[in-house]
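Colleague: Requesting a structural model of the entry that follows:
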Amino acid sequence: MNVIPSALTGVMIIEPKVFGDERGFFYESFNARAFEQATGIKQQFVQDNHSRSAKGVLRGLHYQIEHAQGKLVRVTAGEVLDIAVDVRRSSPNFGQWASVLLSAKNNRQLWVPEGFAHGFVVLSDFAEFLYKTTDYYTPSAERCIRWDDPDLAIDWQLTGTPTLSAKDQAGKRLNEADLFP
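Modeller: Coordinates of the predicted model:
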């Protein structure tokens, strides 16, 4: 496993060791011992989620203010641009974001620690997105920051208007949102 630091401290790109030949490929998508040795992070994951989205669907920027979740995310079909935003007021990186291209082809994963908002946009015809979380989904704790907040100025690499859920359309600007201390 190869670990690449992102532009934000704590957010890491994980590249698993892939074994491939003419038959196909094999890789461990998660091994707790190897993850801890490579990242220095010992986490227990309690929930796995799987979504499928069409091209142009943008999901995010989501986080839970209580029951904060760390997320290990990956794509098993298609391609997405994945975004993490530091929403910890006390952080020197507060309001900064990092992006990484995740695809079934590159097998990359992204570790998004607690205290970060997370989102992605689908660049391929569709994408299947999997994520492991360190705490359970808690609807009352969920928050959403607008994907197009001008204070964040995220480059989503869009060629048109994204498709959003009602929840994402109602997201708050960073300066109005409930955030981490």
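
Colleague: only C-alpha atoms for contact and neighbour calcs from this point on.
Modeller: Noted.

Colleague: show me where the chain has strands.
Modeller: Ranges of strands in the chain, per DSSP state E, are 2-5, 12-15, 19-21, 24-26, 47-54, 58-64, 71-77, 79-86, 97-103, 109-112, 116-122, 126-133, 142-144.

Colleague: Tell me how far the most centrally placed residue in the chain lies from residue 86.
Modeller: The structure's the chain has its C-alpha centroid closest to residue 118; by Cα atoms, centre = their mean the separation is 4.7 Å. Using Cα to Cα, to the nearest Å, residue 118 is found at 9 Å from residue 86.

Colleague: Equivalent analysis for residue 3, please.
Modeller: In this view, residue 3 and residue 86 are 20 Å apart by Cα to Cα.

Colleague: Same question for residue 10.
Modeller: 10 Å.

Colleague: Who has more neighbours out of residue 3 and residue 86?
Modeller: residue 86 (27 against 17; other Cα atoms under 10 Å).

Colleague: what's the distance between the residue of the chain most remote from its centre and residue 107?
Modeller: For the chain, the residue at maximal distance from the C-alpha centroid (Cα atoms, centre = their mean) is residue 22, at 31.4 Å. Using Cα to Cα, one gets 18 Å for the distance from residue 22 to residue 107.

Colleague: do residue 32 as well
Modeller: In terms of Cα to Cα, residue 32 sits 18 Å off from residue 107.

Colleague: Over to residue 10?
Modeller: 20 Å.

Colleague: How about residue 15?
Modeller: Counting by Cα to Cα - residue 15 and residue 107 are separated by 7 Å.

Colleague: Please provide the structure for the following sequence as well, for comparison with the first:
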Amino acid sequence: MKFTTTTIAGVILFEPTPIRDERGFFTRTFDAATAAEAGIDPASFVQENQSRSSAGGVRGLHGRLGAGEAKLARCARGAVLDVVLDARPGSPTFGVVETFVLDDVDHRQVYVPGGCLHGYQALSEVADFCYKSDTYYAPGEVAVHPFDTDLAVPWRAPLGALSARDASSPTWREFVRDTLGLDDRAGL
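Modeller: So this is what the prediction gives:
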């Protein structure tokens, strides 16, 4: 398994080497030594979650304030457009959006550091999305509207289901001003 850094500070892309034959495939989904080499404490993950989405469905952009919640995300079935928004004031990439296609063919994974907002769109008929987290689930996530035109997320499929919570989330400008308490032009 190899890893590379990406545009957003602290976001890491992991790429395994699946072995394929007439039976299907085998791939490594986590490697503690590779995580440690990438600067991630492999023992920090305390919970793993899975969600299933239908074609076009969008979840996010969600996260936690402060130290946040770090995630190691992958798509176990189907394909998703994974989206990361750097919401860490003081970060050199604050306000930057980066996207990745995660699927059940290449088995790439994205490490999302705490303080970033995260979401995805199902690109296949059904998408099973899995992620390890360094914190236990607790209410209190913050969110930004995934279709905010200032963010210009390049959603790839016709838009499907969106939760009422996500649909009523603030824009990036509102989030920066009202939630982070910064000048609403920051990060734009």
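
Colleague: Check the alignment and tell me where residue 168 of structure 1 lands in structure 2.
Modeller: In structure 2, residue 168 of structure 1 lines up with residue 166, judged by TM-score structural alignment.

Colleague: How many residues are close by that match?
Modeller: Residue 166 of structure 2 has 18 nearby residues by other Cα under 10 Å.

Colleague: which residue sits closest to it in space, ignoring its chain neighbours?
Modeller: residue 145 (6.0 Å; Cα to Cα, 6 or more residues apart in numbering).

Colleague: That neighbour against residue 175, yeah?
Modeller: No. Under the criterion of Cα atoms under 8 Å, residue 145 of structure 2 makes no contact with residue 175, lying 9.3 Å away.

Colleague: Would you mind confirming that residue 103 of structure 2 is in contact with residue 80?
Modeller: Yes. Residue 103 of structure 2 is within contact range of residue 80, at 6.3 Å (criterion: Cα under 8 Å).

Colleague: And these two? Which one has more around it.
Modeller: residue 80 (32 against 24).

Colleague: what span of structure 1 lines up against stretch 107-118 of structure 2?
Modeller: So stretch 107-118 of structure 2 sits over residues 107-118 in structure 1, by TM-score structural alignment.

Colleague: Not counting the matching stretch itself, show me its contacts.
Modeller: Stretch 107-118 of structure 1 is contacted from outside by 10-16, 60-63, 68-76, 82-88, 100, 102, 144-145, 180, using Cα atoms under 8 Å, 6 or more residues apart in numbering.

Colleague: which one is residue 17 of structure 2 nearest to, not counting chain neighbours?
Modeller: Residue 17 of structure 2 sits nearest to residue 1 (Cα to Cα, 6+ apart), 6.2 Å away.

Colleague: cool, and residue 148 of structure 1?
Modeller: residue 154 (7.0 Å).

Colleague: and the one you found, what is it in contact with?
Modeller: 97, 147, 148.

Colleague: Which one (most neighbours) among the residues you listed?
Modeller: Ranking the contacts of residue 154 of structure 1 using other Cα under 10 Å puts residue 147 first, with 29 neighbours.

Colleague: counterpart of it in structure 2?
Modeller: Aligned partner of residue 147 of structure 1 by TM-score structural alignment: residue 146.

Colleague: show me what contacts the residue nearest to residue 17 of structure 2?
Modeller: 14, 15, 16, 17, 28, 31, 34.

Colleague: ok, residue 111 of structure 1 to residue 71 of structure 1 distance?
Modeller: Distance from residue 111 of structure 1 to residue 71 of structure 1, by Cα to Cα: 6 Å.

Colleague: sorry, back to before: who's more crowded, residue 32 and residue 107 of structure 1?
Modeller: More neighbours surround residue 107 than the other of residue 32 of structure 1 and residue 107, with 18 against 13 (other Cα under 10 Å).

Colleague: correct me, but residue 162 of structure 2 touches residue 58?
Modeller: Yes. Residue 162 of structure 2 is within contact range of residue 58, at 5.6 Å (criterion: Cα under 8 Å).

Colleague: Need the contact partners of the top helix by length along structure 1.
Modeller: Secondary structure of structure 1 per DSSP state H: the longest helix is helix 32-39. Helix 32-39 of structure 1 has contacts (Cα under 8 Å, 6+ apart) with 1, 2, 3, 41, 42, 43.

Colleague: okay, the residues you listed in TSV with distance to residue 92 of structure 1 next?
Modeller: Output for those, formatted as TSV (distance: Cα to Cα, whole Å):
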residue	distance to residue 92 of structure 1
1	29
2	26
3	22
41	21
42	24
43	24
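
Colleague: closest to residue 49 of structure 1 among those residues?
Modeller: Taking Cα to Cα as the measure, residue 49 of structure 1 lies nearest residue 43 of the contacts of helix 32-39 of structure 1, at 16.6 Å.

Colleague: Give me the spatial nearest neighbour of that closest one, chain neighbours excluded.
Modeller: In space, residue 43 of structure 1 is closest to residue 134, 6.9 Å off (Cα to Cα, 6+ apart).

Colleague: Understood, closing this out.
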